[in-house]
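Participant: Here is my input, please return the structure:
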Amino acid sequence: MTTTFYIGSGFQNIETVRKLAGTLMHEGLRQTYDWTQNDKTTDEEQLCAIGEAEVRGIKDADIIVILLPGGKGTHTELGIAIAEEKKVFLYAMDNKWSDEERKVTFYYINGVTIIKGEMQRLITAVKETAEGYRLSCQV
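Facilitator: This is a model prediction of the structure:
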């Protein structure tokens, strides 16, 4: 069984999201939804379709990665992931975890893991979790 992932973030991080997704897919994981293929829009019908696809992508994923700082919907993605009891990894690309605005209650609950330091630490944590998930599915 292939472990699946979803990456939540904002348009300002689009290249990093694409690079991380490519790395995880190279490691054998499957991305449930790639929102980076969308253009920014204010059209309500397009927003509805994109929002529904993103919710489905989160629900279908085994692992959720949230890259901070995010966009307008990033914390909504986090909330859906928490409500769906997904394994969540938070990674701040600017590594500013001591800033007061980063002290969000939901970052510190069970099921959410904060990764600090180099992005390779995030990749390693996701790969290890995916491997554990694959092993538990084989039992």
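
Participant: Going by C-alpha atoms from here, please, whenever you check contacts or count neighbours.
Facilitator: Will do.

Participant: Only the buried residues of the longest helix belonging to the chain, if you could.
Facilitator: Assignment by DSSP state H gives helix 119-138 as the longest helix of the chain. The neighbour-count check on helix 119-138 (16 or more other Cα atoms under 10 Å) flags 122, 123, 126, 127, 129, 130, 133 as buried.

Participant: nearest to residue 108, of those?
Facilitator: Of all these, residue 108 sits closest to residue 122, with 16.8 Å by Cα to Cα.

Participant: Who are the contact partners of the closest one?
Facilitator: Residues counted as contacts of residue 122 (Cα atoms under 8 Å, 6 or more residues apart in numbering) are 89, 91, 115, 116.

Participant: and this one, so I can compare the two:
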Amino acid sequence: MMKFYIASSFIKKADVRYVADKLKVKGYSHTYDWTKNERASTFSQLQEIGLLEKNAVIESDFLVILLPAGKGSHIELGIALGHGKKVYLYSPDEEVNHFETTSTFYHLPEVIKCFGSLEDLVEKIRTD
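Facilitator: All right, here's what the predicted structure looks like:
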């Protein structure tokens, strides 16, 4: 069973849950669901969540990033790339292809850029 982790921002919680549910129905296993957390209010909570998320990325077979995403998601991208993971980078508006707003790391060979609907993203993961 392939394992996944989804990185994004708090404002994308509903989309993260949608994609996770669709992938689980297709037989994938979610390594950690951070959307169940509230925002951390102490440094010890930040550390605890950070360890859980770091370990979930390392344990996963692939990472999904739903843009727009914050600095935490980009750190998770770095962890995944550093561990040789495949990354599905979802950009609803193809912003990743705009030179002014893109990141160097979005264009590495192990990063698969995905556009369209969230359903298109799930289908791309399933058939890849």
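
Participant: Tell me the one of the buried residues of helix 119-138 of the first structure nearest residue 98 of the first structure?
Facilitator: Nearest to residue 98 of the first structure out of the buried residues of helix 119-138 of the first structure is residue 122 (Cα to Cα; 18.4 Å).

Participant: Need the contacts of residue 122 of the first structure in a markdown table (columns: neighbour count).
Facilitator: Output for these, formatted as a markdown table (neighbours: other Cα atoms under 10 Å):
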| residue | neighbour count |
| --- | --- |
| 89 | 21 |
| 91 | 23 |
| 115 | 19 |
| 116 | 16 |
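
Participant: which residue in the first structure lines up with residue 85 of the second structure?
Facilitator: Correspondence of residue 85 of the second structure to the first structure, assessed by TM-score structural alignment: residue 86.

Participant: these two touch, right, that match and residue 62?
Facilitator: Yes: here residue 86 of the first structure reaches residue 62: they are 6.3 Å apart, a contact under Cα atoms under 8 Å.

Participant: These two: which is more packed in?
Facilitator: residue 62 (24 against 19; other Cα atoms under 10 Å).

Participant: ok, and what's touching the helix or strand that contains residue 55 of the first structure?
Facilitator: Using DSSP states H and E, residue 55 of the first structure sits in helix 44-60. The contact list for helix 44-60 of the first structure, computed with Cα under 8 Å, 6+ apart, reads 4-6, 32-33, 35, 38, 41, 64, 77, 80-81, 84.

Participant: so which of those residues comes closest to residue 102 of the first structure?
Facilitator: Of all the contacts of helix 44-60 of the first structure, residue 77 has the smallest distance to residue 102 of the first structure: 16.2 Å, by Cα to Cα.
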